[in-house]
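J.: Provide a 3D model corresponding to the input given below.
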Amino acid sequence: MPQVEPYNGTTDPLDHLESYRALMALQGSLEAMLCKAFPATLRRTARLWFFGLKPSTVSSFEQLGRQFITNFAAGRRQRRTSDSLLDIKQREGESLKDYLDRFTAATWEVRELDQSVAMSALKTGARSYRFLFSIEKSFPADFTKMLVRARKYAKAEEAIASKRSATEQTSKKQKRRREERSRPKSQSSRWNKNQPRLKSPPRPRG
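T.: This next block holds a predicted model:
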């Protein structure tokens, strides 16, 4: 059975609450069990906060959850909105793959993703001519299909870049060999070549 990482009051309380709810739902836990088991997932400041609550102030897990989020709101990270995706642009010199990785990671932070906004943001943020020409010619039916198509173009771009790099390396090696063959020999090597070879002295007869 998966476990919920203990919460110590320094991270996003909503993330912890959602993970806890999902785990308890798998076990088919009832409302009363949600409240009773919750402190077992808390540590340090968070646990002290829980045991400092007055019983009369909590009548349901929903109410407990709201108080929990309110109390630890300082640790809550800013959630992205669908419109914030419009700010993600492919940088100059950045590959389509790297751009898609950044864009996709950002969509995971959006609670309720508006697919039409996400598609518009991906289209306006991309620089890849081939990909943009493709979606202008035949616009994808949904965001998932747009991403699949974009990944295909990103893979093709990587293959082309890899082939170009290999060709450039081969050209550099060939150029280096030609330069080495055409390079004049050193003065010392020419001098040694023109000097007569010294004969060894005759052996003395015994």
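
J.: CA atoms for contacts and neighbours, from now on please.
T.: Will do.

J.: where along this structure do the helices fall?
T.: With DSSP state H as the criterion, the chain has helices at 13-26, 31-37, 44-51, 61-71, 96-107, 115-125, 129-137, 143-182, 187-194.

J.: please name every helix or strand in contact with the longest one.
T.: In this structure, helix 143-182 packs against helix 96-107, helix 115-125, helix 129-137, with contacts taken as 3 or more C-alpha pairs under 8 Å, 6 or more residues apart in numbering; DSSP states H and E.

J.: can you tell which of the ones you listed is closest to residue 179?
T.: Among the helices and strands packed on helix 143-182, helix 96-107 comes nearest to residue 179, with 37.4 Å by C-alpha to C-alpha.

J.: buried residues, that closest one. List them.
T.: Neighbour counts over helix 96-107 (16 or more other C-alpha atoms under 10 Å) mark 96-97, 99-100, 103, 106-107 as buried.

J.: for it, packing partners?
T.: Checking 3+ C-alpha pairs under 8 Å, 6+ apart, helix 96-107 ends up next to helix 143-182.

J.: return the set of buried residues in the helix it packs on.
T.: Residues of helix 143-182 classed as buried: 143, 146-147, 149-151, 153-154, 157 (neighbour count, 16+ other C-alpha under 10 Å).

J.: any chance of those residues in CSV, with distance to residue 115 too?
T.: Shown next, in CSV, are the buried residues of helix 143-182 (distance: C-alpha to C-alpha, whole Å):
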residue, distance to residue 115
143, 6
146, 10
147, 11
149, 15
150, 15
151, 17
153, 20
154, 21
157, 25
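
J.: and this one, please, so the two structures can be compared:
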Amino acid sequence: MSRPWRRQKVDAFTRRISDFSEDKRRHMPANVKTYDGTRDPDDHLKIFESAATIKNWPQPVWCHMFNYTLVGNTRNWFSKLPRRSIDGFKELRKAFRLNFTQRKKCAKIPVELAGVKQRQGESTSAYVERYKDECIHVKACPEILKISGFMNGINNPELIKRLNGRVPQTFEELMKRTRSFIQGEAAAADSKKGYSNYRSQE
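T.: Model prediction:
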């Protein structure tokens, strides 16, 4: 009971990768950013590989640290990889490029983002994920077009009002404020639900 506890993980890594551990604490270099699938996957790989080479990480650490950079759609992609299918960074790199570079090749022109609208009955969070997925297919899209396309596509009046009150300057800021709005809505709904249950019990 006194030993450090680690949750048993069953994921795409083989045991020699997933069970690898060292006493040394590893830190991600500041120039390696998270990857959500909206930027060039090859650029992300080059930056990460350069940093990992300089750090002299063992191969299992390459795999784990690269996995930490995946967020959003890319995290979902990794979770759906076949169990115990990745036995080294070479295989992880190949699977990553096969999925995201192939999607990048189906390039669209930036103005096509203007046609991505929130559907009737579609939640704001679902629209966010779909819009980000569409951004993957647009090559070298200016930030302003990604921002305006998103803002013109949403149909939530309260979110539109908040974003137009102070228009985000970057797509990252836009996503951050939208996620904050979604979390606020969810918290308010939970609070309202709890109050309703309390009243019914009374």
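
J.: tm score of chain vs chain?
T.: Overlay of the two chains. TM-score (TM-score structural alignment, normalised by the length of the second structure): 0.44; 113 aligned residues with a C-alpha RMSD of 3.6 Å.

J.: okay if I get the helices and strands packed on helix 143-182 of the first structure as a markdown table plus distance to residue 24 of the first structure?
T.: A markdown table is the format used below for these (distance: least, C-alpha to C-alpha, whole Å):
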| stretch | distance to residue 24 of the first structure |
| --- | --- |
| helix 96-107 | 26 |
| helix 115-125 | 30 |
| helix 129-137 | 43 |
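
J.: picking that back up, now, the most widely separated pair of the buried residues of helix 143-182 of the first structure?
T.: Based on C-alpha to C-alpha, the longest span within the buried residues of helix 143-182 of the first structure runs between 143 and 157 and measures 20.8 Å.

J.: residues making contact with the helix or strand hosting residue 159 of the second structure?
T.: If you go by DSSP states H and E, residue 159 of the second structure is part of helix 157-165. With contacts defined as C-alpha atoms under 8 Å, 6 or more residues apart in numbering, helix 157-165 of the second structure is touched by 151, 154, 174, 178, 181.

J.: one more pass at 7 Å, please.
T.: Contacts to helix 157-165 of the second structure, defined as C-alpha atoms under 7 Å, 6 or more residues apart in numbering, come from residues residue 151.

J.: could you pull out the buried residues of it?
T.: Residues of helix 157-165 of the second structure classed as buried: 159-160 (neighbour count, 16+ other C-alpha under 10 Å).

J.: after it, heading C-terminal, what element do we hit next?
T.: Counting by DSSP H and E, the next helix or strand C-terminal to helix 157-165 of the second structure is helix 171-201.

J.: for that following helix, packing partners?
T.: If contacts are counted by 3 or more C-alpha pairs under 7 Å, 6 or more residues apart in numbering; DSSP states H and E, helix 171-201 of the second structure sits against helix 143-153.

J.: and if we set it to 8 Å?
T.: On a contact count with 3+ C-alpha pairs under 8 Å, 6+ apart, helix 171-201 of the second structure meets helix 124-136, helix 143-153, helix 157-165.

J.: pull out the buried positions in it.
T.: Going by 16+ other C-alpha under 10 Å, helix 171-201 of the second structure has these buried residues: 171, 174-175, 177-178, 181.

J.: what does stretch 50-70 of the second structure give?
T.: Using 16+ other C-alpha under 10 Å as the test for burial, stretch 50-70 of the second structure gives 51-52, 59-63, 65-67, 69-70.

J.: residue 91 of the second structure should be in a helix, yeah?
T.: Yes - under DSSP: H, G, I helix; E, B strand; the rest coil, residue 91 of the second structure sits within a helix.

J.: turn the buried residues of helix 96-107 of the first structure into TSV, including distance to residue 115 of the first structure.
T.: Listed next are the buried residues of helix 96-107 of the first structure as TSV, based on distance: C-alpha to C-alpha, whole Å:
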residue	distance to residue 115 of the first structure
96	20
97	20
99	18
100	15
103	13
106	13
107	10
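
J.: hmm, which two among these are most spread apart?
T.: Among the buried residues of helix 96-107 of the first structure, 96 and 107 lie farthest apart (C-alpha to C-alpha), at 16.4 Å.

J.: which one of the buried residues of helix 96-107 of the first structure is nearest residue 117 of the first structure?
T.: Using C-alpha to C-alpha, the buried residues of helix 96-107 of the first structure come closest to residue 117 of the first structure at residue 107, 10.9 Å.

J.: distance-wise, check that closest one relative to residue 97 of the first structure.
T.: Using C-alpha to C-alpha, to the nearest Å, one gets 15 Å for the distance from residue 107 of the first structure to residue 97 of the first structure.
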